[in-house]
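Chemist: no sequence for this one, just the structure:
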C-alpha cells in the first residue's frame, strides 16, 4: 500500500512558506501537511497553493497559515483503500492525508507517479532576437547559443525541459538561425523532435505564432535567452485549473525607495513611511497558451506577447499569472550573463 510517514512531510502553520518549500523540494511528494501540536490535521499546502498566495500578496516569508488549504480532503484509517482512491479520483488528487476518528494524522496515502511519458503539449522556443545588448558577443553568435558553463544557454534549458517529459519542440529562428539548426538538428540526440519555423522578418515574441501549425493541446511559449528551473507541468496544470486563454509566468520584483515617503490626504500629511519596499510582478518570458487563444488575435507583422495579452484582455478572455518560485535568470545584459556563469554550477551543472 503506497503510504508514507506523515511526519516526513509535516510542518506547523507558523513556519514560513519558504521553509515549507524546502520540505516540498526535499521530499518531492508535491504536498506538505500542516499539523497542530497534538498531531491533528489542520491543512495542506501544495505548489498551487503557494503560487496563489503569492499572487494574493503573500511573500515567501509569510506564515504557511496564510497560504494553506484549511479544508483539505482526508481519509479515515478505518476506511478501505478503495474508498480512499474513489475520494481522490472524485477530487483529482494524488495525495490524501489519512487520519483517525479524532483527526490525528496517521499517514499519507498517495498514487505512485507513472513513468514519465512524452507530453503531448508542444514547446515553442522564441530564438530570433538580435541580442543587441550583448554585443560584441552576439555579433557572430545568436544569444541562445552563448555558452554558460560549458553549454549553450538553449541546450541547458532544453535538457531541463526534456527531463520533464516534453518531446515536441518548435524553434522559431531568424538572426544567425542556421547555427541553432546545425547544433540541434532534428533533436534525435535528446530523444525529441525539433521543428524549425523560419521568420523571414523579425516577428516578435507573438508574431511568429502565426507561422505555427494548429495545435490540439495547450502549449508552452518561451524565450530562448532564459535560464530557469521552471516546472512546466505545474504551469500547464495551473493554466488548465483556471481555464485561462493564456497564463504568463511572473517574477516578483522589489524596489526600495531610499527615502522616507510622505503620504498626503489633500494638503495634510497622513504618514511618513521610511524607505518602503514596493513589490511588483514582472513578466518572466514564459507562457502557457490554449490553442483557441490564437484564433482571437490578428497577426500582422511584428507582434509581441504583451500586445497579445492586452488584446485578449480587451476581449474579456481570461489571462492568468503564474508566480515563479524556481530559479530564473533573464540573460538580457552583460551583468546577467556574468551572474549566470556563477549560478550555473549550483543550479545546473550537477544535474545535466
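Modeler: The structure has been received and is ready for your questions. As the structure is a prediction and not an experimental result, all values here were calculated from the model.
Chemist: C-alpha from now on. contacts and neighbour counts both.
Modeler: Fine.
Chemist: Tell me if I'm right that residue 149 and residue 344 touch.
Modeler: Yes. Between residue 149 and residue 344 there is a contact at 6.2 Å, judged by Cα atoms under 8 Å.
Chemist: Secondary structure element for residue 281, which one?
Modeler: In this structure, residue 281 is located in strand 277-289 according to DSSP states H and E.
Chemist: hold the first one in mind and look at this next one:
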C-alpha cells in the first residue's frame, strides 16, 4: 500500500477549522486532508482545491471544515490492485485515494506520486504471445488469446501492468499468430507506462515456448541481467522484483516460478506388489506436486543456450541447464493463478 506519509499527518477531526485543514495540507506530503472521527472512520476529504473554492464562496478560516468536506470521496479497499487504483486516478483525474476497510475505517492513502514512484528495474521482460490458442476454439479464430478480456482489460495488459508495478518497463512481446492485432492494441506501450518492442516469429514455423529468446539474444546483444519470461495467457499476481532477488540469491541460470497443484485420482488406486498381489487399496487419493506457472527468470548464460530461429521449449532450456550442471531453482508463488487455456479457464478468470 502506498503511504506518502504517516496517516496522522493528513488526518483532522470533524471539529477542525479550515485554517487547520490548510495547515495540514501545507505540512503534509499530499494535497489532501482527511476528516476522521475518534475511531478512525473516514468522514470526508478536502483537497486544496476544495478549500480554495470554499474560500471563494465566502468561507472563513475559522469555520468548521466538515461543512465543506466531500463526505463521499472515492475510496478503495485494502485489496485493490495498483492497476485498478491507477485506472481510478486517471479516469477521475485525482491524485489521492483513501483506503478504507469494511467498516469504513481509514487504513491507508494511495498517492499518484507513490504509485508511479516505484524503484525502476533495468531488466528486460519477454511476453510469449505468439501461440494460436487452439484450445479456446472459435474464441481465438479472429482474436489472439492474449487479447481475451478479463475485468475490462485484455489478459496481456494485466500481465504488462503487473510487470510495470514491479518496476519492469522494458518489455518485448513475441508475436506470430494475428500479430498485427496485438501490435495495434498495445502500440509502443506508452499508455501502459512502459516501452514495448516486438520479436517476430514466423506463424508457419512457431518457435515453441522459448524460441523467441533466441531472437532476443540475437536482436539485443550484450544482455547482462536476468530476463523475466512469461506466457501471455496467465492471470496471476506476483512481484517480478522478488523473483529476481530470489534468482540472484540462488545463483540460478534459470528460476521457475512454481506453485502447488493437487490432483484427485477419480478411482481406487491399487498398491500392487510381487506376484501381482494387492496389499492395499486407496480410494480416490490426492496427489500433490509443484508445477511450472509459465513464469521464469533467465540469466544471460542460459539465454546463450537457445538456438536462433529454431524451435525450442522452456523445458528444453531447463533440461539443457541441468545437463550442464547449472543451477535451476523453483521460486514459490502463493497467489491465485489461472492458465487461460480453455473456455472454462477463461470463464473462471472472468469470475463466471
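Modeler: Everything's here; your move. Predicted, not measured: the structure shown is a model, and the values here were computed from it.
Chemist: Drop the TM-score for these two in here.
Modeler: Here the superposed chains carry a TM-score of 0.62, computed using TM-score structural alignment, normalised by the length of structure 1; 236 aligned residues with a Cα RMSD of 2.6 Å.
Chemist: what comes up buried for the strand holding residue 281 of structure 1?
Modeler: Neighbour-count burial for strand 277-289 of structure 1 flags 281, 283, 284, 285, 286, 287, 288, 289 (criterion: 16 or more other Cα atoms under 10 Å).
Chemist: cool, and stretch 324-337 of structure 1?
Modeler: Quick answer for stretch 324-337 of structure 1 (16+ other Cα under 10 Å): 324, 325, 329, 330, 331, 337.
Chemist: Show the contacting residues for the alignment partner in structure 2 of residue 337 of structure 1.
Modeler: Under the alignment (TM-score structural alignment), residue 337 of structure 1 pairs with residue 346 in structure 2. If a contact means Cα atoms under 8 Å, 6 or more residues apart in numbering, then residue 346 of structure 2 has residue 340 as its contacts.
Chemist: just to revisit the earlier point, so the strand holding residue 281 of structure 1 corresponds to what in structure 2?
Modeler: Using TM-score structural alignment, strand 277-289 of structure 1 corresponds to residues 286-298 of structure 2.
Chemist: Check the offset of the matching stretch from the chain's centre.
Modeler: Taking the mean of its C-alpha atoms, stretch 286-298 of structure 2 sits 18 Å from the chain's own mean (Cα atoms, centre = their mean, to the nearest Å).
Chemist: rewinding a little: ok, average deviation of the strand holding residue 281 of structure 1 from structure 2?
Modeler: Compared with structure 2 after the fit, strand 277-289 of structure 1 shows a mean deviation of 1.0 Å (mean Cα distance after the TM-score superposition for structure 1).
Chemist: just checking, what packs against the helix or strand following that strand?
Modeler: Counting by DSSP H and E, the next helix or strand C-terminal to strand 277-289 of structure 1 is helix 291-294. Using 3 or more Cα pairs under 8 Å, 6 or more residues apart in numbering; DSSP states H and E as the contact test, no helix or strand touches helix 291-294 of structure 1.
Chemist: Who are the contact partners of the closest residue to residue 277 of structure 1 other than its chain neighbours?
Modeler: Ranked by Cα to Cα, 6 or more residues apart in numbering and with sequence neighbours excluded, the top spatial neighbour of residue 277 of structure 1 is residue 256, at 4.2 Å. Going by Cα under 8 Å, 6+ apart, residue 256 of structure 1 touches 275, 276, 277, 278.
Chemist: out of those, who's nearest residue 300 of structure 1?
Modeler: Proximity of those to residue 300 of structure 1 (Cα to Cα) peaks at residue 278, which lies at 37.0 Å.
Chemist: which residues sit in contact with the closest one?
Modeler: 254, 255, 256.
Chemist: Aligned counterpart of the last one in structure 2, please.
Modeler: Right, the one you point to is residue 256 of structure 1. Aligning on TM-score structural alignment places residue 256 of structure 1 opposite residue 264 in structure 2.
Chemist: what about that match, distance to residue 283 of structure 2?
Modeler: 10 Å (Cα to Cα, to the nearest Å).
Chemist: Please enumerate the helices of the stretch 151-300 of structure 2.
Modeler: For the stretch 151-300 of structure 2, applying DSSP state H, counting those that start in this stretch gives helices covering 155-165, 179-186, 211-219, 240-250, 300-303.
Chemist: Structure 1: matching residues for stretch 233-251 of structure 2?
Modeler: Residues 225-243 of structure 1 are matched to stretch 233-251 of structure 2 when aligned by TM-score structural alignment.
Chemist: Can you give me the end-to-end span of that stretch?
Modeler: Distance between the two ends of stretch 225-243 of structure 1: 28 Å, counting by Cα to Cα.
Chemist: Go through that stretch and flag the buried ones.
Modeler: 225, 226, 227, 228, 229, 230, 232, 235, 236, 238, 239, 240.
Chemist: Need the max-distance pair from the buried residues of strand 277-289 of structure 1.
Modeler: Largest separation among those by Cα to Cα: 281 and 289, giving 19.4 Å.
Chemist: Give me the angle between the strand holding residue 281 of structure 1 and helix 232-241.
Modeler: Interaxial angle of strand 277-289 of structure 1 relative to helix 232-241 (axes from the mean of the first three to the mean of the last three Cα atoms, to 10 degrees): 90 degrees.
Chemist: Start and end of stretch 161-180 of structure 1, how far apart?
Modeler: Using Cα to Cα, the end-to-end distance of stretch 161-180 of structure 1 comes to 17 Å.
Chemist: which residues in structure 2 does that stretch align to?
Modeler: Stretch 161-180 of structure 1 corresponds to residues 163-182 in structure 2, going by TM-score structural alignment.
Chemist: residues in contact with that stretch?
Modeler: With Cα under 8 Å, 6+ apart as the test, stretch 163-182 of structure 2 has contacts from 82-83, 118-132, 142-144, 146-147, 193-203, 206, 212, 239-241.
Chemist: mind listing what's buried in that stretch?
Modeler: By 16+ other Cα under 10 Å, the buried positions in stretch 163-182 of structure 2 come out as 163-179, 182.
Chemist: Trace residue 302 of structure 1 over to structure 2, please.
Modeler: By TM-score structural alignment, residue 302 of structure 1 lines up with residue 311.
Chemist: Now its match. Nearest residue, chain neighbours left out?
Modeler: Of all residues not flanking residue 311 of structure 2 in the chain, residue 207 sits nearest, at 3.8 Å (Cα to Cα, 6+ apart).
Chemist: separation between the one you found and residue 82 of structure 2?
Modeler: Per Cα to Cα, residue 207 of structure 2 is found 34 Å from residue 82 of structure 2.
Chemist: No further queries at this time; thank you.
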